[in-house]
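Participant: The sequence isn't on hand, but the structure is:
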């Protein structure tokens, strides 16, 4: 079962774009539906509706459902989508557990994305997590422990592991200066990772084309600003230094060394305040509709 919930873990709309891509070929068939009123805070996230001249219409009710889908080879899988529950996360996890056990789901795979200090000019980095090491298909570039805000999706994975059900997932790292805009390159990267762990196959050509267009738009914005180019160059230096070691994979003892063996000068790298100030105009330039 593939899961992606709208809300907290969706920088660059990466998971949302991936789900939209899957549903574009076929809406699938709803096989389970959650009582959304039990989990949704309508005042915090007011659903859209239309007002036409003198009456209300077209209320877009939130839906939290599981669909039976098929990949490009007609292989079946389940897709859990909808808004992240605002309340009763434990009850939500129990409800998903019932779905997992009813359909004898062998593996639950989640998708998400977070803003990170990474440049758009480098390949999308994806963090792999799972309830057991045997489920991991890639090694993460950094090791350690960090306290993070939780989400219904992350709690679900934790609880499924405690209940003896296999669960894994992927979190794409989105350049934080474009995190409020669609970043289809990350969507395609996550779908490929999900395919690697599940054997499912999807054609990502449309996402790849959209990613190329987005990269061209960002490149054009960067080219117009010396300050932005300097910040991107600093992020590239940081990214390359972090990923460099003798094996070609980050995380080794020399992962922070520059090509000459020295450590990168932190004074040459942008601070958070500098990033915010220098990208304010950059972001404004990208704040356009899809048609524009």
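Facilitator: In hand now; what should we look at? None of the values given here were measured: they were computed from a predicted structure. Residues are numbered from 1 along each chain as shown.
Participant: going forward, measure contacts and count neighbours with C-alpha atoms only.
Facilitator: Fine.
Participant: Break down this protein into its strands, ranges please.
Facilitator: 2-6, 29-33, 50-52, 55-57, 65-70, 76-83, 108-116, 126-130, 167-175 (DSSP state E).
Participant: another structure for you, compare them:
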């Protein structure tokens, strides 16, 4: 393997400033399943509520498949004006109490996963990271009119004892984040992930309720104080918009009513409502197919 440290450049002064702080690292990479745009909206929310200083910048040019995910280029009248650029980087932000944390954002690597994992593990060790955390949305047959459930996972299974009985064992194509978390476990590094269960009929839209739910869970598990105040207003507006749109469709209301009954029954007797691996796999494949159509 080519030296993984050649994949990135870092800010030496900021690196020294972070020494001994044992920060939490939150990774929110794009390019895989993220129902309700939970991870993407969370990343934008965190970046908007704190000045972020770039600590590490990866050479994304060697990790990205440009024909799979093409940059957007603007043509104006008779010339090319501008182009969007991809960036995979770790920045330093602060929570509402001034505590610093690390945020890894950008498209997940298309190639060299093992080398990128080795590079990230080197950085995690060098920064003495206390915990590595991620969050995203997973499409599920649940209603938007009930609290958002979370399925958590961790390299220390004893930290996860309250998962809803909606997912038992299932084989799915790996995301880079899951691949990295598995590797972190083999190095005895504490890592956790929170999958917000998003109504499947809202999987392609932004579902702010799931964003608030994962922030609250991250805060509870890490001791951070990530902001949620303005998000509560977005949740109310988002739910009002969803309800207004659905009230015009008796068929949709009937589906939601059925999901509400299933949700309530599952909460009362969770062991009776565990979907099969085939059902979960089918739902997952439908989401990927819809996502692929949107990307075309």
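Facilitator: Nice, thanks for sending it over. Source: prediction; values computed, not measured.
Participant: about what we covered before: could you look over the strands of structure 1 and pick the most buried one?
Facilitator: strand 167-175 (a mean of 25; mean count of other CA atoms under 10 Å).
Participant: What range does that strand cover in structure 2?
Facilitator: Mapped onto structure 2 using TM-score structural alignment, strand 167-175 of structure 1 covers residues 191-199.
Participant: Same check on stretch 223-243 of structure 1?
Facilitator: With TM-score structural alignment as the criterion, stretch 223-243 of structure 1 aligns to 247-267.
Participant: Can you give me the buried ones in the matching stretch?
Facilitator: Neighbour counts using 16 or more other CA atoms under 10 Å place 256, 259-260, 262-263, 266 of stretch 247-267 of structure 2 among the buried residues.
Participant: Residues touching it, excluding its own?
Facilitator: The contact list for stretch 247-267 of structure 2 (CA atoms under 8 Å, 6 or more residues apart in numbering) reads 141-143, 145-146, 246, 272-273.
Participant: What residues does the residue most central in space within structure 1 make contact with?
Facilitator: Compute the mean C-alpha point of structure 1, and by CA atoms, centre = their mean the closest residue is residue 113, 2.5 Å away. Contacts for residue 113 of structure 1 (CA under 8 Å, 6+ apart) come out as 9-15, 171-174.
Participant: That one maps to what in structure 2?
Facilitator: In structure 2, residue 113 of structure 1 lands on residue 137 (TM-score structural alignment).
Participant: so what corresponds to residue 72 of structure 2 in structure 1?
Facilitator: In structure 1, residue 72 of structure 2 lands on residue 48 (TM-score structural alignment).
Participant: I'd like to know how far the residue of structure 1 positioned farthest from its centre sits from residue 102 of structure 1.
Facilitator: When distances to the mean C-alpha position of structure 1 are computed (CA atoms, centre = their mean), the maximum falls on residue 54, with 40.2 Å. Per CA to CA, to the nearest Å, residue 54 of structure 1 is found 46 Å from residue 102 of structure 1.
Participant: Same check on residue 55 of structure 1?
Facilitator: Distance from residue 55 of structure 1 to residue 102 of structure 1, by CA to CA: 43 Å.
Participant: Same question for residue 49 of structure 1.
Facilitator: 35 Å.
Participant: go on, residue 197 of structure 1?
Facilitator: 22 Å.
Participant: Compare these two (neighbour count), which wins?
Facilitator: Set residue 197 of structure 1 next to residue 102 and count neighbours by other CA atoms under 10 Å: residue 197 wins out with 16 against 9.
Participant: Per the alignment, name the residue of structure 2 opposite that one.
Facilitator: Per TM-score structural alignment, residue 197 of structure 1 is aligned with residue 221.
Participant: go on, residue 96 of structure 1?
Facilitator: In structure 2, residue 96 of structure 1 lands on residue 120 (TM-score structural alignment).
Participant: can you check residue 71 of structure 1 too?
Facilitator: By TM-score structural alignment, residue 71 of structure 1 lines up with residue 95.
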